[in-house]
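Chemist: Have a look; sequence and predicted model below, questions after that.
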Amino acid sequence: MKKIKYCCKNLKNGSKKVYKSLKNEFPEIKQKKKDCLGSCKLCSKQCFVLIGKSEVIVAPSADVLYKKLKHRIG
């Protein structure tokens, strides 16, 4: 899997839990926090991450996002 990128503003909205959980469970996966990923409309309403340069995974809550990412990782 490519690098998972998080928007710092979205971390405050709940995705910080996902970041920490994935870091503990899958330390080999690269994760990066960025100031802004340029998806402000998504960021303000839902939890999301960017995989690689273009794949966006969106979820209504941190728990659902974590499950989607875990499924994506395999």
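Modeler: Sure thing, it's come through. Residues are numbered from 1 along each chain as shown.
Chemist: all contacts plus neighbour counts: C-alpha atoms, from now on.
Modeler: Will do.
Chemist: what sits against the residue positioned nearest the centre of the chain?
Modeler: Centroid check for the chain by CA atoms, centre = their mean gives V49 as the closest residue, at 3.1 Å. V49 makes contact with 4-7, 56-58, according to CA atoms under 8 Å, 6 or more residues apart in numbering.
Chemist: this is the comparison structure:
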Amino acid sequence: MNRVTKIEVCTNNLFLGTKHVCNQVADNYPDIEVTEWECLGYCHLCYRQPAVLINDTEYVQTDKPEELWKLVQEQIEKRNTKL
């Protein structure tokens, strides 16, 4: 698996708590680029639940922002930790 180098979020998804997730990533993992876009092209999904796009290819969505933060954090730790 590739290292997590980028987290992207749709600005229309921020009201669902995704802004907090982006802030957590930026605060805890300064080497990971966090970008807010007007649209990621997942409109049919993105307006329903907190979601981010990891490394341009992995759309991750959960019911609650706390769950999203935990899942993103797990992916970062799993994939960015040197063995």
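Modeler: Alright, I've got the coordinates. As the structure is a computational prediction, the values presented were derived from the model and not from experiment.
Chemist: picking up where we left off before, looking at the contacts of V49 of structure 1, which is nearest P27 of structure 1?
Modeler: Nearest to P27 of structure 1 among these: I4, at 12.1 Å, using CA to CA.
Chemist: tell me the helices in structure 2, going along the chain?
Modeler: Taking DSSP state H as the criterion, structure 2 contains helices spanning 18-28, 43-46, 65-80.
Chemist: ok, so what distance separates the residue nearest to the centre of structure 1 from S21 of structure 1?
Modeler: As defined by CA to CA, to the nearest Å, V49 of structure 1 lies at a distance of 14 Å from S21 of structure 1.
Chemist: what's the answer for K5 of structure 1, then?
Modeler: 14 Å.
Chemist: sorry, back to before: any idea how far the residue mapped onto the residue nearest to the centre of structure 1 from structure 2 lies from K78 of structure 2?
Modeler: Aligned by TM-score structural alignment, V49 of structure 1 pairs with V52 of structure 2. Between V52 of structure 2 and K78 of structure 2 the computed distance is 17 Å (CA to CA).
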